[in-house]
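Asks: sequence? don't have it. structure:
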């Protein structure tokens, strides 16, 4: 397959058109897609809604990942457009994490560990005609499910605190609704939120503002979870 025009760029990767129903996701900064490919293949075989893996492109690099081209808005776009409500968005995010965490770990011998996405937020959920699909598995690792719930909550809180994001109040409504759904799955314990905050602080892709509001975002998650915000700070 020949690599076609650039379709879009994110923080870590560029996406190019390919022949047929495929796109090429090419990472920058030397990120290797090999581990992501293995996890997505395992999840697809387990029935989790990830894009299908395609055949390698010509002259493929270790930073390349060929995946199904999915049409449809992201959950973020649907929330902003008002075609999905905050409650519906919370239901979907909670369900996707619950289904992901029902799948046994691929490598870990700890029976409590599961595959974690660690970046599951509305921009990484595409509302395809055949159902929601979860994309961007670069940050995946294995560990306790509470860490995944904490990271999703923390990311939503960070974005809601960005003054350039005009729908911050609606995003906080989504976060509050999501935390309510998480209660049935064990909630967001303090140790998980503290660990998520520490991991997030180590992310070199964060903007200066995201780094600056990290403690405030952690405190917001803690307060909406009914905890003591001071307890959750790094």
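Replies: That came through fine. Here the structure is a predicted model, which is why all the values come from computation and not from measurement.
Asks: From now on I want contacts and neighbour counts done on CA atoms only, so please keep to that.
Replies: Will do.
Asks: List the buried residues for stretch 23-41?
Replies: Using 16 or more other C-alpha atoms under 10 Å as the test for burial, stretch 23-41 gives 23, 24, 25, 26, 27, 32, 33, 36, 37, 39, 40, 41.
Asks: now the helices: where do they sit in the chain?
Replies: Using DSSP state H, the helices of the chain run over residues 34-45, 75-81, 86-101, 145-160, 168-182, 190-201, 208-212, 214-224.
Asks: other SSEs contacting the last one?
Replies: Spelled out, it's helix 214-224. helix 145-160, helix 190-201 (3 or more C-alpha pairs under 8 Å, 6 or more residues apart in numbering; DSSP states H and E).
Asks: Direction-wise, compare it with helix 190-201 and give the angle.
Replies: 150 degrees (axes from the mean of the first three to the mean of the last three C-alpha atoms, to 10 degrees).
Asks: Can you list the buried residues in helix 214-224?
Replies: Using 16+ other C-alpha under 10 Å as the test for burial, helix 214-224 gives 214, 215, 216, 217, 218, 219, 220, 221, 222, 224.
Asks: Nearest to residue 182, out of the helices and strands packed on helix 214-224?
Replies: Residue 182 lies closest to helix 145-160 among those, at 7.4 Å (C-alpha to C-alpha).
Asks: residues making contact with that closest one?
Replies: The list of residues contacting helix 145-160 from outside it, by C-alpha atoms under 8 Å, 6 or more residues apart in numbering, reads 97, 101, 113-121, 165, 167-169, 171-172, 175, 178-179, 182, 186-189, 192-193, 195-197, 200, 210, 213-214, 217-218, 220-221.
Asks: List of residues touching stretch 130-142?
Replies: By C-alpha under 8 Å, 6+ apart, the residues outside stretch 130-142 that reach it are 33, 36, 39-40, 49-51, 105, 107-108, 113-120, 124-127.
Asks: another structure for you, compare them:
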């Protein structure tokens, strides 16, 4: 892995490329970007997970340490998000569901990095079409801020819940989310009710969600149905 000094030598952050709920992304020289948490959150755990996944051949950007603990230096990824591709009609909802399910299965086929439970895996826990980028070399999974280790059923449940929540509470994404949700679940199979309940609790405790988004969680669960298939 590149050292902290080598990452610093990439230069002072350039233009702001984008801003998410918790972090900003700046251009760097050499085909890299700097992602910086606005609230000072520590990015070192996320860095370690992404670096290990990259070494294992999973589809994540290459990463380096940033100048401070709240920074993450990544290779600059070009391409549309999976959500943008579906909205543009260049990828069908059915194909998008297949891409999401395939990427999750590939992630959960890899061993956990720290857990001593042989059933645990690395979980993304914010896995949806906006966090998959379609590059010339294939899809790449971004935004690992929520990553932890645990049962794969929790990751599957969280992804389904996020899509269902978008379907019932986000007008700008509702049609897309509903279209992708069914093929995604068709490929995953029924969701575990216990995992769904835990996913709802984690989602409700997410400080980046608005009160309206939290209030929509029960409607999202109702959409999914008792076994994780749309009602």
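Replies: Ah, there it is. Keep in mind that what you see is a predicted model, and the values were worked out from it rather than measured.
Asks: And residue 158 of the first structure? What does it align with in the second structure?
Replies: Under the alignment by TM-score structural alignment, residue 158 of the first structure pairs with residue 165 in the second structure.
Asks: if we can go back for a sec, with respect to burial, which of the helices and strands packed on helix 214-224 of the first structure scores highest?
Replies: Mean neighbours per residue, mean count of other C-alpha atoms under 10 Å, is largest over those for helix 145-160, with a mean of 25.
Asks: Give me the mean deviation of that one from the second structure.
Replies: By mean C-alpha distance after the TM-score superposition for the first structure, the fitted helix 145-160 of the first structure averages 0.5 Å away from its aligned residues in the second structure.
Asks: Run a quick neighbour tally on residue 142 of the first structure.
Replies: By the criterion of other C-alpha atoms under 10 Å, residue 142 of the first structure has 20 neighbours.
Asks: Aligned counterpart of residue 115 of the first structure in the second structure, please.
Replies: Aligned by TM-score structural alignment, residue 115 of the first structure pairs with residue 122 of the second structure.
Asks: actually residue 85 of the first structure, not the one I typed
Replies: Match for residue 85 of the first structure (TM-score structural alignment): residue 92.
Asks: Can you get me a residue count around the nearest residue to its match once chain neighbours are set aside?
Replies: Nearest residue to residue 92 of the second structure, sequence neighbours excluded (C-alpha to C-alpha, 6 or more residues apart in numbering): residue 86, at 5.8 Å. Residue 86 of the second structure: 21 surrounding residues under other C-alpha under 10 Å.
Asks: isn't residue 133 of the second structure right up against residue 76?
Replies: No - if you go by C-alpha atoms under 8 Å, residue 133 of the second structure and residue 76 don't touch, sitting 11.3 Å apart.
Asks: what's the distance between residue 227 of the first structure and residue 112 of the first structure?
Replies: Using C-alpha to C-alpha, to the nearest Å, residue 227 of the first structure is found at 24 Å from residue 112 of the first structure.
Asks: So which of the two has more stuff around it?
Replies: residue 227 (16 against 13).
Asks: From residue 95 of the second structure, how far out is the residue nearest to residue 92 of the second structure?
Replies: Residue 86 of the second structure is 9 Å from residue 95 of the second structure, by C-alpha to C-alpha.
Asks: residues contacting the spatially most central residue of the first structure?
Replies: What sits nearest the mean C-alpha location of the first structure, by C-alpha atoms, centre = their mean, is residue 120, with 1.9 Å. The neighbours of residue 120 of the first structure, taking C-alpha under 8 Å, 6+ apart as the test, are 93, 134, 148, 151, 152.
Asks: if we go to 7 Å?
Replies: By C-alpha atoms under 7 Å, 6 or more residues apart in numbering, the residues touching residue 120 of the first structure are residue 152.
Asks: and the gap between it and residue 214 of the first structure?
Replies: Per C-alpha to C-alpha, residue 120 of the first structure is found 17 Å from residue 214 of the first structure.
Asks: before we move on, what about residue 153 of the first structure?
Replies: Distance of residue 153 of the first structure to residue 214 of the first structure, given as C-alpha to C-alpha: 12 Å.
Asks: tally of neighbours for residue 62 of the second structure?
Replies: By the criterion of other C-alpha under 10 Å, residue 62 of the second structure has 19 neighbours.
Asks: which residues touch the alignment partner in the first structure of it?
Replies: In the first structure, residue 62 of the second structure lines up with residue 52, judged by TM-score structural alignment. Going by C-alpha under 7 Å, 6+ apart, residue 52 of the first structure touches 67, 68.
Asks: Distance-wise, check residue 52 of the first structure relative to residue 103 of the first structure.
Replies: From residue 52 of the first structure to residue 103 of the first structure the distance is 18 Å (C-alpha to C-alpha).
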